[in-house]
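1. Below are the sequence and a predicted model; questions follow.
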Amino acid sequence: MTATRDDHKDLIASVRALLTKHADSTAVRAGAAQELGYDPTLWRLLCEQIGVAALAVPEEYEGVGAGLVESLLVVGELGRTLAAVPMLGSAVLGVQAVLLSGAADAAARLLPGVAEGQTTLALCWAGPDGWDTPGITAEGEKLTGTAHYVIDGTGADTLIAVTAAGLYEVAADAAGITRRPSATLDPTRKLSEVTFDAVTARRLGDRDPAELTARLREIAWAAIAAEQVGAARRCLELTVEYTKSRVQFGRAIGSFQALKHRMADMYVLVESAESASVAATAAIAEAAPTASEDIWAARVHCSEAFTTVVAEMTQLHGGIAITWEHDAHLFFKRAHADAQLFGTPRRPLVPTS
């Protein structure tokens, strides 16, 4: 199914309306304090009322049959609230990993539950030095090692292990699995360490591991870019609202020319970041020849834009922005955490004359 532009607008409006009602700052903070790192009731509402987990799942596996574009529209809306429901880790990365593997039997077994919102997947990937070298090794059907920075790892029902030999599926409660919460900069997104001690696993498909991993990395970067744009736009909105109400020297501070210029620069950054994100998402969804370049550009620019916008937000809010009660510090932490999540692209060498 190919969604039209109006369909996209309707999807965004539906998700935003639900999040406005059920995922305000108080609710997000309360959800982050739970063991899962999110409110399961919010996830259930998103799945039952809108079907967000089913968007990228093909119809043959009881999904909506939309695609990656629609899934990342939801990721962007979640970025506005910082609600860390299992959209990115399970409904995007987990689903895409299963589909990319080409293992039809695994898709038929795993994806209907994910589409319904009843089960979740977690991608176990990074080694101690990051995502370039997987933390798990495969010897036959046995997995050993530790995956770091696992999104949704604490509550996932099924783990998808990324190894140099390919993808493997294993039940999260299998013998030899140990899951531990990780200390993180961003309190609104829980990450885990998942250790495999000679765990028996099932190989997913037989596709080239290097190509599969590269594709997964591109999807992850496109998803993070979408989240960064949603969060950056919300930071801009909050800053504009604040400068309209904060009075100094008898005038709203937003009327001062110097601050207008700074907010105009924020606006340009958000708009250009959104353009880069949209182009990257479309390119990877359509397998365009320029996909790698588009995703590289989006990864770099969206990270820099979000980091800059949230820094400006913090400064323009003044002292209130560094208090625990204000959300500015949460966006600040998400910006810096997102800039490192799934690794950063290597910048091309500057040619010398």
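-> Received it, and whenever you're ready, just let me know what you need.

2. Please count neighbours and contacts with C-alpha atoms only from this point.
-> Fine.

3. For the closest residue to residue 201 other than its chain neighbours, grab the count of nearby residues.
-> Distances taken as C-alpha to C-alpha, 6 or more residues apart in numbering place residue 170 nearest to residue 201, at 5.0 Å, with adjacent residues excluded. For residue 170, the tally of surrounding residues (other C-alpha atoms under 10 Å) stands at 20.

4. so which strand or helix has residue 170?
-> Taking DSSP states H and E as the definition, one finds residue 170 inside strand 166-171.

5. how far does that strand sit from the chain's center?
-> Computed by C-alpha atoms, centre = their mean, to the nearest Å, the separation of strand 166-171 from the middle of its chain amounts to 21 Å.

6. Let me see the residues that make contact with that strand.
-> The set of residues external to strand 166-171 that reach it, using C-alpha atoms under 8 Å, 6 or more residues apart in numbering, is 97, 101, 157-162, 200-209, 212.

7. what's near enough to touch the residue nearest to residue 290 when sequence neighbours are not counted?
-> Ranked by C-alpha to C-alpha, 6+ apart and with sequence neighbours excluded, the top spatial neighbour of residue 290 is residue 283, at 6.8 Å. Residue 283 makes contact with 289, 290, 291, 294 under the criterion C-alpha under 8 Å, 6+ apart.

8. go on, residue 298?
-> Each residue near residue 298 by C-alpha under 8 Å, 6+ apart is listed here: 221, 222, 225, 273, 276, 277, 280.

9. One more to weigh against that first structure:
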Amino acid sequence: MEFVFTEEQAMIGETARAFFAENATSERTRKAMAATGQDAGIDRELWTAFCQELGLSGIGIPESAGGAGLGLVELAIIAEAAGAQVAALPMLGSLALSAQALAAGGSAEQQAAHLPGLLSGAVIAGYVHDAGITANGSSLTGSAGFAAHGSSAQLFVVTSNTGAWLVPADAPCVTVTPLTTMDQTRPYARVTLAAAQGEPLADPAAAIAAAHRAGFVAVAAEALGGAQAALDRTVAYARERVQFGRPIGSFQAYKHRLADLMIEIEQARSAVYWAACAVDEGSEEAALAVHAAKSFAADTFFLCAGNMIQLHGGIGFTWEHDAHLYFKRARAIQSMLGSGEWHREQVATMILGEVA
């Protein structure tokens, strides 16, 4: 099968890349990293421009729910462009996870009440998932760590093995505790529910399935964008840095490292867009593809970010260099939404069946 972007998809990608390259600068990202409270890890100006001026926040949401009516391929294109700049945005938790859950499993009333705020960027939602969260009627008890931008959220989409609910962040019996995290562009929080009142989503199974599919694809695409940017920046440095009277990129060992990274990235690209396309087309391979894409792309990003630091030499080891923004994001992506080992286990089970 030969996968080629349509003219519309190519235009979306070009627009998104230009937008993030111009606006998600290192200076602005570092300012967002230093922010505290509800602004921690968020470039508010960039978020408003992305949602309202660029109008791409509803890219993966059906038109019936107020979105653009496109699919996960287009969402992946946007996530890849954002990942290339390590943009400090709550896109993953608020749009790829929470908005997708609402669009797939919320009632018409729930969608009308919450999706406009999410898509405009006026409201930020956090996605909270833990199998240990229990429900007694509409009363929820349990806790979950690693809610992306949880301290900035006004609304939580809470899911477990037993259901899915909407919980306002300021509701009684809800405690949000910021966590110290490696990737300051995406800070996490622990959300604790002590008999908190939740509003059940109309179709919890559909909400959870849609959120996880979109989340896996979005974070894999983000990793792909980061990996490509890490390689591109390293290639640019290799052309400029001169050692022993010649650019360091002309040395064979250096070139071989870059070539190996390019091969890994191209494989990750195939995995990411295979997964996005499989979901959009309702393929039987979709479940397997999203696990493969997340695992492979995350590991590729980490490989490229580590090599970025090493191949930049001394400057790459300084905290002031942007290589560390990529490395921290890559390491965080490896751990979030399931480790690579867990995703590969899911793939193996789907192919081989349960092993005694």
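-> Cool, got the structure. Keep in mind that what you see is a predicted model, and the values were worked out from it rather than measured.

10. Give me the TM-score for this pair.
-> Overlay of the two chains. TM-score (TM-score structural alignment, normalised by the length of the first structure): 0.91; 341 aligned residues with a C-alpha RMSD of 2.1 Å.

11. sorry, back to before: is the equivalent of the residue nearest to residue 290 of the first structure over in the second structure within a helix or a strand, and which one?
-> Under the alignment defined by TM-score structural alignment, residue 283 of the first structure is paired with residue 278 of the second structure. Secondary structure assigned from DSSP H and E places residue 278 of the second structure in helix 252-280.

12. quick one: residue 170 of the first structure from residue 343 of the first structure, how far?
-> Distance check for residue 170 of the first structure against residue 343 of the first structure: by C-alpha to C-alpha, to the nearest Å, it reads 25 Å.

13. do residue 241 of the first structure as well
-> Residue 241 of the first structure is 34 Å from residue 343 of the first structure, where distance means C-alpha to C-alpha.

14. So for those two, which sits in the more crowded spot?
-> Just comparing residue 241 of the first structure and residue 343: by other C-alpha under 10 Å the higher neighbour count belongs to residue 343, 17 against 12.

15. Now do the SS call for that one.
-> coil (DSSP: H, G, I helix; E, B strand; the rest coil).

16. what does it align to in the second structure?
-> With TM-score structural alignment defining the correspondence, residue 343 of the first structure maps onto residue 338 in the second structure.

17. Correct me if wrong: residue 200 of the second structure contacts residue 136.
-> No - with contact defined as C-alpha atoms under 8 Å, residue 200 of the second structure does not reach residue 136; the gap is 11.7 Å.

18. Neighbour count for these two, which is higher?
-> For residue 200 of the second structure versus residue 136, neighbours defined as other C-alpha under 10 Å are more numerous around residue 200 (21 against 9).

19. What residue in the first structure is paired with the more buried one?
-> In the first structure, residue 200 of the second structure lands on residue 203 (TM-score structural alignment).

20. For its match, list the residues it contacts.
-> Residue 203 of the first structure makes contacts with 141, 166, 167, 168, 169, as judged by C-alpha under 8 Å, 6+ apart.

21. who wins for most neighbours among those residues?
-> Counting neighbours by other C-alpha under 10 Å, residue 167 leads the contacts of residue 203 of the first structure with 27 neighbours.

22. Need the counterpart of it in the second structure.
-> Structural alignment places residue 167 of the first structure opposite residue 164 in the second structure (criterion: TM-score structural alignment).

23. swap in residue 77 of the first structure?
-> If you follow residue 77 of the first structure across to the second structure using TM-score structural alignment, you land on residue 81.

24. Tell me if I'm right that its match and residue 225 touch.
-> Yes - assessed by C-alpha under 8 Å, residue 81 of the second structure is found in contact with residue 225 at 6.0 Å.

25. Once aligned, what mean separation remains between the helix holding residue 278 of the second structure and the first structure?
-> Its match in the first structure and helix 252-280 of the second structure itself, once the structures are fitted together, sit a mean 1.0 Å apart by mean C-alpha distance after the TM-score superposition for the first structure.

26. Show me what counts as buried in that helix.
-> For helix 252-280 of the second structure, burial by neighbour count (16 or more other C-alpha atoms under 10 Å) applies to 258, 261-262, 264-265, 267-269, 271-279.

27. now the helices for the stretch 51-200 of the second structure?
-> Assigned by DSSP state H, counting those that start in this stretch, the helices in the stretch 51-200 of the second structure fall at 72-84, 100-105, 108-120.

28. Which of those helices sits closest to residue 16 of the second structure?
-> Counting by C-alpha to C-alpha, residue 16 of the second structure lies closest to helix 72-84 out of the helices of the stretch 51-200 of the second structure; the figure is 6.0 Å.

29. now for that closest one, which elements pack on it?
-> helix 7-23, helix 204-240, helix 252-280 (3 or more C-alpha pairs under 8 Å, 6 or more residues apart in numbering; DSSP states H and E).

30. what about the equivalent of residue 320 of the second structure over in the first structure, how many residues close to it?
-> Residue correspondence to the first structure (TM-score structural alignment): residue 320 of the second structure is matched to residue 325. Applying other C-alpha under 10 Å, we find 12 residues neighbouring residue 325 of the first structure.

31. and the gap between residue 325 of the first structure and residue 279 of the first structure?
-> If you go by C-alpha to C-alpha, the gap between residue 325 of the first structure and residue 279 of the first structure works out to 36 Å.

32. Then residue 303 of the first structure?
-> When residue 303 of the first structure is compared with residue 279 of the first structure (using C-alpha to C-alpha), they lie 15 Å apart.

33. likewise residue 341 of the first structure?
-> In this structure, residue 341 of the first structure lies at 20 Å from residue 279 of the first structure, with C-alpha to C-alpha as the measure.

34. Alright, I will stop here.
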